[in-house]
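Trainee: how would this look folded up:
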Amino acid sequence: MTFAAQILTLYPEMFPGPLGISLAGRALADGRWSCSPIQIRDFAEDKHKSVDDTPAGGGAGMVLRADVLARAVDHALEAQPNAPLLAMTPRGRPLSQTRVRDLAAGPGVSILCGRFEGFDQRLFDARPIEEVSIGDYVLSGGEIGAFALLDACIRLLPGVMGAASSGEEESFEDGLLEYPHYTRPQIWEGRTIPEVLRSGDHAKIAAWRKAKAEEITRSRRPDLWERHRGVPDRSPSGARRETKED
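Mentor: Predicted coordinates:
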């Protein structure tokens, strides 16, 4: 089954872009996924092909019109009725590895890329659109977010990564950040590969990797560590976090 990606954008020439090289590019050439950019402006009905207007209530910038976007969205939904429709927006739910795996296991995805000040809210009130964010920052448009989302999905498609287990021990797969990696040369600038990784003892190696993953997660991402542990924990500095029970 081919994973079908539709991207609704004002800049269809951006796609497949970086997704046309490396793993994703080879998978595209092999037919493991398809890329279908949709020009939003094609669904404007005035002679100027207008897609935006000034914000109601005043303010800077322009807002993408609900009527134009709805026609584009309806076209995408008709073409792929079983694929979820996502909109890239900073106010969306943060994209997680769990959600990526769910999407990669499905028939594909349609992605709506915003520009300017964003979308007319009535579009989300009227259509089944899942708002998604790739981080707490603002980009010029949703296309960069779409690249990130699609790359995360495509690499998980069957046959894209070499070994079937390649994606099983990565960051976020078990709620932790990934352990450190090493390779030859054994000694580099006076730094040596940890002895346990040269021991050949698979049980000790697994235990070391788990301990390192927990250590890194706790120090760098205490939010992930607390979710992994299921209880509040100490901050990286060692001070216990305040809770309502304290």
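
Trainee: from here on, just use CA atoms for contacts and neighbour counts.
Mentor: Will do.

Trainee: contact partners of the top strand by length along the chain?
Mentor: With secondary structure taken from DSSP state E, the chain has its longest strand at strand 85-94. Strand 85-94 is contacted by residues 77, 109-114, 118, 128-138, 142, 145-146 when judged by CA atoms under 8 Å, 6 or more residues apart in numbering.

Trainee: buried subset of those, written for PyMOL?
Mentor: In PyMOL, this line selects whichever of those come out buried by 16 or more other CA atoms under 10 Å:
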select buried, resi 77+109+110+111+112+113+114+118+129+130+131+132+133+134+142+145+146
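
Trainee: okay, and which of the contacts of strand 85-94 map to helices?
Mentor: Among those, the members found in helices (DSSP state H) are 77, 145-146.

Trainee: another for comparison:
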Amino acid sequence: MRIDVLTLFPNMFSGVFNESILKRAQEIGSVQYNVVNFREYANNKHNTVDDYPYGGGAGMVLKPEPIFNAVESIKEDTKSTPRVILLCPQGERYTQKKAEELAKEAHLLFICGHYEGYDERIREHLVTDEISIGDFVLTGGELGAMVVIDSVVRLLPGVLGNEESPVQDSFSTGLLEHPHYTRPAEFRGMKVPDVLLSGNHKLIDEWRRKQSLKRTYERRPDLLQSFNLTDQDKKWLEEIKKERSLF
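Mentor: Now for the predicted structure:
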């Protein structure tokens, strides 16, 4: 996969792309990063990328020319048609399902804005996806792009090492993930559940499934509304609800 990022602050990505999983993904050849300062594509001697909004109002608006020029240059150089992703509060709420969809692409291009907003022609004629990472406002799109890129790159084959890891993540299955424990079996009087020490994989799988259902019911019951429950899931969920009603 190739990932291009258009930003006015390219140095923000240096540490992110050169640490941990994102660095490993690049080292093994799963992804190639290219960070571009779109100020370099401005059409004036001062490299101006923003201007006052027509009709008046607070703040400055990103001009169309630098971003159009940068996107067109990347398309010409790569001879490809990337998914062009705009990070903005008006975009669709980002989900694991969207991450899985984007992970199937060969080329992603992220546009990170600043100031009051974008010239609308950027949305209408360049962008394929508008994404918001939550109902809050950041000073720019860089942090949002980092979040999306991290969530996508970790899904690429071979990046995590264990192919089962992303499959079992919270939201990937439709449920929140079950609790995890490791050594020691007892710590300050707090013990690991006996079933996890039993070696009985059938019982362990059942315990984990029930714990996922319980955690989802307690913390994100909205997820259960669209989840396809098995008959056994329904029985466990009834047990969970009865247990809750006793307290």
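
Trainee: just to revisit the earlier point, elements contacting the helix or strand just after the longest strand of the first structure?
Mentor: For strand 85-94 of the first structure, the succeeding helix or strand toward the C-terminus, using DSSP states H and E, is helix 97-104. Secondary-structure packing of helix 97-104 of the first structure (3 or more CA pairs under 8 Å, 6 or more residues apart in numbering; DSSP states H and E): helix 143-154.

Trainee: so which bits of the helix it packs on are buried?
Mentor: For helix 143-154 of the first structure, by 16+ other CA under 10 Å, it's 143, 145-147, 149-154.

Trainee: distance to A105 of the first structure for the residues you listed - can I get that in a markdown table?
Mentor: Below are these laid out as a markdown table (distance: CA to CA, whole Å):
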| residue | distance to A105 of the first structure |
| --- | --- |
| E143 | 22 |
| G145 | 20 |
| A146 | 17 |
| F147 | 18 |
| L149 | 14 |
| L150 | 13 |
| D151 | 14 |
| A152 | 12 |
| C153 | 9 |
| I154 | 10 |
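
Trainee: between these, which sits nearest M161 of the first structure?
Mentor: For those, the minimum distance to M161 of the first structure (CA to CA) is 9.3 Å, reached by I154.

Trainee: ok, and the closest non-adjacent residue to the closest one?
Mentor: Nearest residue to I154 of the first structure in three dimensions, chain neighbours excluded: A24, at 6.3 Å (CA to CA, 6 or more residues apart in numbering).

Trainee: what's the spacing between the alignment partner in the second structure of the one you found and P193 of the second structure?
Mentor: Counting by TM-score structural alignment, A24 of the first structure lines up with L22 in the second structure. Distance from L22 of the second structure to P193 of the second structure, counting by CA to CA, to the nearest Å: 34 Å.

Trainee: between those two, who's got more neighbours?
Mentor: Taking neighbours as other CA atoms under 10 Å, L22 of the second structure and P193 compare with L22 leading, 24 against 12.

Trainee: quick one: residues contacting the more buried one.
Mentor: By CA under 8 Å, 6+ apart, the neighbours of L22 of the second structure are 16, 150, 153-154.
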